[in-house]
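1. no letters, just coordinates:
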């Protein structure tokens, strides 16, 4: 396939390392201590009642963790890149709410009992539900595609609760201590998960060929991938999801977990399948679908990811 499969990735995993502190011992120590801090924050948050937990972790990421990591600065730069004519105050508001959503999403995904139970009560809607049900009845594979928007695990949990076992491909974290418990959060939502890499991708494809359902996230930069339009700007975009859909005659269905104004509940939307044509056309349709969602709710997209690389033409 010409593009990398973009895996589910923790919203707090985009890290850079200092070469001087990158010896094996220093790296292990840094990973171990970093994981202790993360686990401590997670345990503190999980000890709180559900709504308070989300508010606390959203506040923590918004005001402390994300600014320290440079996420706010990156979000503001991306917003200026996409919407240079937007008033700076509005861009700042979007960045602030984006960071809060980032924090809420992270701790929701660690709420492995309460979060799926809540999402089980949310009825998914949209034109794609009929197609998804027909695919389940006939054994046709389906690829559900989404972006780092709202909380993508909310949509998966809602569908899993209705008998749609949905597998996924995940990108292993650089911190092995963090990765060990992060993978468990993915498995808790139902459906097999596969690590990115040759062996994981083989299992992923085998599951698809057997008529399974899989989720892919496609909205991160991929080197040497085709350049397509995304929110009005050129962006390298993996076409793997479309290639897999064509190769295995799978449905290609955009779906979203859209956070509501209360900050806790979600609307789950399953859009109509993207018609089969060619990988570029199909992937552009996915970009257009996500762009429409971002333009409607810009604060729900993860502006902190390095989506655009101006130096790479």
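-> Yep, that arrived. Please read these numbers as outputs of a predicted model, since none were measured by experiment. Numbers count the residues shown, from 1 in each chain.

2. when you work out contacts or count neighbours from here on, use the C-alpha atoms and nothing else.
-> OK.

3. which residue is nearest the middle of this protein?
-> Note on the chain: the residue nearest the mean C-alpha position is residue 148, at 3.6 Å, using Cα atoms, centre = their mean.

4. putting a second one here so we can go through both:
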């Protein structure tokens, strides 16, 4: 509820509908193109039009200035443009189903965690994969699915409910079940893990109830959920990443060694360090458009 007692927007207002219709139009137009042109076109459209209009490029520039003030303004602009291009490519790839899957390698090229993963499957032990909005976060799940693994997911729903309805559908049917954040989704997710299931959690969004963990040099509120559930269910905690190659279309898949069991805070610090290492190598592949270092609201 708002301060005057009226209900907050449900995410299905007129403005949400307009944004959804515009996005659907762009997606449907892109899907009519051959795959290579489709991905390149959606990247360019997001970098040159959607990103600036939606404020994504401005947010990326601001976050880069906050974290990397040492970089020349022209370099921050270049990275911000690359971020929007990657965002657009990722979006249309995830709507492209079999076309996207056909571009992925048959197995991870970086596989330090594969032996542990195979052992967990043989033992019926649950696995929680942790990753961030880097490259294409759905790429590793698709590759491992093709190798015979069934991997669900736990995700935060979008504020625009119209967009969320069809974007969530892109995650369904790829592998195991996906669960929205919330009481009902959490119940299903816990049952999935208890039965020895595997699932993915993206941990790089601001969580107002999370612990402060240094991320790229500044404290960021980070949920400890993945580590807490790993300890609760004796699950492996395995970072994985889908790294976009310079051609903009193909990927290198990394399944890293499991994070050793420890205090939840220490485990998520290590998960954060793993993601930081990827971002440092290629900052243009991380979604700097998120408000990761959100300042706490001041009480009136």
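-> Arrived safely, thanks for sending. Just so we're clear, the structure is a prediction, and the values are computed from it rather than from any experiment.

5. can you pull the TM-score for these?
-> Scored by TM-score structural alignment, normalised by the length of structure 2, the superposition of the two chains gives a TM-score of 0.93; 293 aligned residues with a Cα RMSD of 2.0 Å.

6. coming back round to it: wait, the residue nearest to the centre of structure 1 sits on residue 299?
-> No: checked against Cα atoms under 8 Å, the pair residue 148 of structure 1 and residue 299 is beyond contact range at 11.3 Å.

7. which SS class is the alignment partner in structure 1 of residue 121 of structure 2?
-> Here residue 121 of structure 2 is matched to residue 136 in structure 1, going by TM-score structural alignment. Here residue 136 of structure 1 is helix, with the state taken from DSSP: H, G, I helix; E, B strand; the rest coil.

8. same deal with residue 7 of structure 2?
-> At residue 7 of structure 2 the chain is in coil, as set by three-state DSSP.

9. need the longest helix for structure 2.
-> As assigned by DSSP state H, the longest helix anywhere in structure 2 is helix 73-94.

10. how far does that one sit from the chain's center?
-> 14 Å (Cα atoms, centre = their mean, to the nearest Å).

11. and if you look at stretch 44-53 of structure 1?
-> The answer for stretch 44-53 of structure 1 is 23 Å, by Cα atoms, centre = their mean.

12. ditto for stretch 134-150 of structure 1
-> The mean C-alpha position of stretch 134-150 of structure 1 is separated from the chain mean by 15 Å, Cα atoms, centre = their mean.

13. ok, and what's touching it?
-> 101, 105, 132, 152, 164, 208-219, 241, 245, 248-259, 286, 290, 294, 300-302 (Cα atoms under 8 Å, 6 or more residues apart in numbering).

14. which ones among the residues you listed map onto helices?
-> Those of the contacts of stretch 134-150 of structure 1 lying in helices (DSSP H): 101, 105, 132, 152, 208-209, 241, 245, 286, 290, 294.

15. could you tell me where stretch 222-231 of structure 1 falls in structure 2?
-> Under TM-score structural alignment, the match for stretch 222-231 of structure 1 in structure 2 covers residues 207-216.

16. tell me where structure 1 has strands.
-> 142-146, 166-170, 193-195, 213-217, 227-230, 233-236, 251-259, 266-270 (DSSP state E).

17. tell me what angle the longest helix of structure 2 forms with strand 236-244.
-> 110 degrees (axes from the mean of the first three to the mean of the last three Cα atoms, to 10 degrees).

18. tell me what helix 73-94 of structure 2 is packed against?
-> Judged by 3 or more Cα pairs under 8 Å, 6 or more residues apart in numbering; DSSP states H and E, the packing partners of helix 73-94 of structure 2 are helix 14-31, helix 35-45, helix 56-67, helix 98-102.

19. can you add distance to residue 250 of structure 2 and give those helices back as CSV?
-> Below are the helices and strands packed on helix 73-94 of structure 2 laid out as CSV (distance: least, Cα to Cα, whole Å):
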stretch, distance to residue 250 of structure 2
helix 14-31, 18
helix 35-45, 10
helix 56-67, 24
helix 98-102, 9
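
20. JSON lines for those helices, including mean neighbour count?
-> Shown next, in JSON lines, are those (neighbours: other Cα atoms under 10 Å):
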{"stretch": "helix 14-31", "mean neighbour count": "15"}
{"stretch": "helix 35-45", "mean neighbour count": "20"}
{"stretch": "helix 56-67", "mean neighbour count": "20"}
{"stretch": "helix 98-102", "mean neighbour count": "15"}
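
21. between those, which one is closest to residue 218 of structure 2.
-> helix 56-67 (7.5 Å; Cα to Cα).

22. what range in structure 1 matches that closest one?
-> Aligned by TM-score structural alignment, helix 56-67 of structure 2 falls on residues 71-82 of structure 1.

23. do stretch 280-289 of structure 2 as well
-> Taking TM-score structural alignment, stretch 280-289 of structure 2 hits residues 295-304 over in structure 1.
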